[in-house]
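Undergrad: here you go, sequence then predicted model.
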Amino acid sequence: MNMNHGERLMMVLSKGDSAIVTEFGGREAMEAMKVQAEARGMTCTSLRIEDYYPTYRGYRYFDFRNPVTQKYFNLDYLLEAWDQDKIHHQGEGVDDWFIH
């Protein structure tokens, strides 16, 4: 772990109306995620812990200090889930998954 004197390295990844909060143990990991996210058309915004509760409380949170998150998190899967959620909220494709 490479935390800087208690500093929390947090970043919001967003695209359209969807967003998640991420936290990292080091700047290198945070920068690597930023490069991947921006390559997929996402917006990346640094986040201070002071701004987390009033602004982003309730958003999905992914802690990249956790080795399980590091291993299984997938940006492409996340973006696909967001796209599918938009389709279903607009009423398209509802018959494909609605249980009668």
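TA: Everything's here; your move. Residues are numbered from 1 along each chain as shown.
Undergrad: drop to CA atoms for contacts and neighbour counts, all remaining ones
TA: Will do.
Undergrad: Glu23 - that's part of a strand, no?
TA: Yes: looking at Glu23 with DSSP: H, G, I helix; E, B strand; the rest coil, it is inside a strand.
Undergrad: which non-adjacent residue is nearest it?
TA: Met10 (4.3 Å; Cα to Cα, 6 or more residues apart in numbering).
Undergrad: quick check, that neighbour in a strand?
TA: Yes: per three-state DSSP, Met10 lies within a strand segment.
Undergrad: so who does it touch?
TA: For Met10, the contacting residues are 21-24, 46-49, by Cα atoms under 8 Å, 6 or more residues apart in numbering.
Undergrad: would you mind checking the residues you listed for buried ones?
TA: Neighbour-count burial (16 or more other Cα atoms under 10 Å) applied to the contacts of Met10 gives 21-24, 47.
Undergrad: okay, one more to line up with it:
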Amino acid sequence: MVGLGKRRKRGEREKKERRGEKKEGRRKRREEKERREKREERKKRGEGKRRRGERGEKKEKRGEREERRKRREEKEGIKKRREKKERRREGEKENIQT
């Protein structure tokens, strides 16, 4: 059987460990809060991983790219329609000739 003194020491040690864990949790929360504040501050100043609105420029470029692609597809669609009509006409000509 463990003596009373040992039990008390063990209890105090566990209590100290728990207190340490609490402090650890507090520290983590504080660090996370600081990180969040810094991130927001950078956002306000307009600097982040991408400087001077590069992200916005990328979005604009993506939009322009999509518009160009749509126009190209429309043109190709028109060309394809024209080609189909020409093939149909050629087929009709061949049918008439035979």
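TA: All right, it came through fine. The structure displayed is predicted, hence computed values, not measured ones.
Undergrad: and the TM-score between them?
TA: The TM-score (TM-score structural alignment, normalised by the length of structure 2) is 0.29; 44 aligned residues with a Cα RMSD of 3.9 Å.
Undergrad: from the chain's centre, how far out does the helix or strand hosting Lys9 of structure 2 sit?
TA: Using DSSP states H and E, Lys9 of structure 2 sits within helix 4-45. Put simply, helix 4-45 of structure 2 sits 31 Å off its chain's centre (Cα atoms, centre = their mean, to the nearest Å).
Undergrad: helices of structure 1, start to end?
TA: Ranges of helices in structure 1, per DSSP state H, are 27-39, 49-51, 67-72, 75-89, 94-97.
Undergrad: and Lys15 of structure 1, which of the ones you listed is closest to it?
TA: Minimum separation from Lys15 of structure 1 across the helices of structure 1 (Cα to Cα) falls at helix 75-89, 8.4 Å.
Undergrad: what comes up buried for the closest one?
TA: Across helix 75-89 of structure 1, burial judged by 16+ other Cα under 10 Å covers 79, 82.
Undergrad: ditto for stretch 29-42 of structure 1
TA: Buried positions in stretch 29-42 of structure 1, judged by neighbour count with 16+ other Cα under 10 Å: 29-30, 33-34, 37, 42.
Undergrad: which outside residues touch that stretch?
TA: Applying Cα under 8 Å, 6+ apart, the contact partners of stretch 29-42 of structure 1 are 9, 11, 13-15, 23-24, 43-44, 75.
Undergrad: of the contacts of Met10 of structure 1, closest to Ala81 of structure 1?
TA: Nearest to Ala81 of structure 1, judged by Cα to Cα, of the contacts of Met10 of structure 1 is Val21 at 16.0 Å.
Undergrad: does that closest one really touch Val12, like I thought?
TA: Yes: using Cα atoms under 8 Å, Val21 of structure 1 is in contact with Val12, at 4.6 Å.
Undergrad: I am finished for the moment; much appreciated.
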